[in-house]
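[1] Have a look at this prediction, sequence included:
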Amino acid sequence: MLGQIFAGLVALEHVYILILEMFLWTTPRAMKSFGTTPETAAATKSLAANQGLYNGFLAAGLCWGLLHPNGQTGEQIEVFFLACVLVAALFGGLTAKRSILLVQGLPALIALALVLWT
């Protein structure tokens, strides 16, 4: 149960990132979160929307696993998508912004460990 709660929190985080990247990219909140300037945000708006869509796919996959009628299959789906989040966080943390490791990677790692443990 604890693994599902954490996987749900990771899914919610990625829905929030989707909203920031797809719809709020040029707002002060998103620019502060991602460390961009108004000029950079305007120039990268379509790239951010694309990134947001991918974050939405991660959230959708986690929700699919959480809601799957077969618990064992749902757990396997959760493991796959949590691993995807973890790989994305590692890549982002190493190539873009180190805080991604903590903000996205750590929750995914905790959720993955809990799902595998229970």
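    That came through fine.
[2] switch to C-alpha atoms for all contacts and neighbour counts from now on
    Will do.
[3] how close does residue 13 get to residue 43?
    25 Å (C-alpha to C-alpha, to the nearest Å).
[4] for this protein, what spans make up the strands?
    Under the criterion DSSP state E, the chain carries no strands.
[5] Could you pull up the residues touching the residue nearest the centre of the chain?
    The geometric centre of the chain, computed from its C-alpha atoms, lies nearest to residue 14 (C-alpha atoms, centre = their mean), at 3.6 Å. Residue 14 makes contact with 55, 56, 58, 59 under the criterion C-alpha atoms under 8 Å, 6 or more residues apart in numbering.
[6] take the one below as the second:
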Amino acid sequence: MDVSSVTVGLPVSDLARAVAWYQRVLEMGDPDLEIGDDLVEFQVGPVWLQLGRGATARSGAQVVLRLGVADAAAEHERLLGLGVDAEPLEHVEGVVDHFGFRDPDGNRLGVYALAQESSAP
């Protein structure tokens, strides 16, 4: 399999609210693609984040969008400052710093910094 790109789709109940939230929290501009009235896509690094209005029922499986950054501690503080209810920052010595949070529709997101990239103690 020669994969050229990856798209992660998240269901949302209110597309306009979701777009505004993701723009603010992930510091993104306007969507890169708008497909009809029910679907938008943002390019986030090498991944496409697709927000789709419609059924938010879950299959039992849970998708988690995790974003790698240079400094998880700095992002944690920034998100807390925006009023995002982020979980505590976890530090795994020599491996990773990470934390999770949810969007307004309950979709699970996470932020991590690998040890060699992290500036946290």
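    The structure has been received and is ready for your questions. Since this is a predicted model, take the numbers as computed values, not measurements.
[7] Can you calculate the TM-score here?
    TM-score for the superposed pair, counting by TM-score structural alignment, normalised by the length of the first structure: 0.26. Supporting figures: 62 aligned residues with a C-alpha RMSD of 5.6 Å.
[8] Could you check how many residues crowd around residue 73 of the second structure?
    24 (other C-alpha atoms under 10 Å).
[9] ok so it is a helix residue?
    Yes: counting by DSSP: H, G, I helix; E, B strand; the rest coil, residue 73 of the second structure is part of a helix.
[10] Against residue 112 of the second structure, how distant is it?
    Taken as C-alpha to C-alpha, the span from residue 73 of the second structure to residue 112 of the second structure is 9 Å.
[11] who touches both of the two?
    residue 97.
[12] for the first structure, what spans make up the helices?
    Ranges of helices in the first structure, per DSSP state H, are 2-22, 28-34, 38-43, 45-67, 71-95, 99-100, 106-117.
[13] List just the nearest of the contacts of residue 14 of the first structure to residue 6 of the first structure.
    Nearest to residue 6 of the first structure out of the contacts of residue 14 of the first structure is residue 59 (C-alpha to C-alpha; 12.4 Å).
[14] quick one, what contacts the nearest residue to the closest one once chain neighbours are set aside?
    Distance criterion C-alpha to C-alpha, 6 or more residues apart in numbering; nearest residue to residue 59 of the first structure, sequence neighbours excluded, is residue 11 at 4.3 Å. Going by C-alpha under 8 Å, 6+ apart, residue 11 of the first structure touches 58, 59, 60, 62, 63.
[15] Nearest to residue 91 of the first structure among those residues?
    Closest to residue 91 of the first structure, out of all of those and judged by C-alpha to C-alpha, is residue 58, at 15.1 Å.
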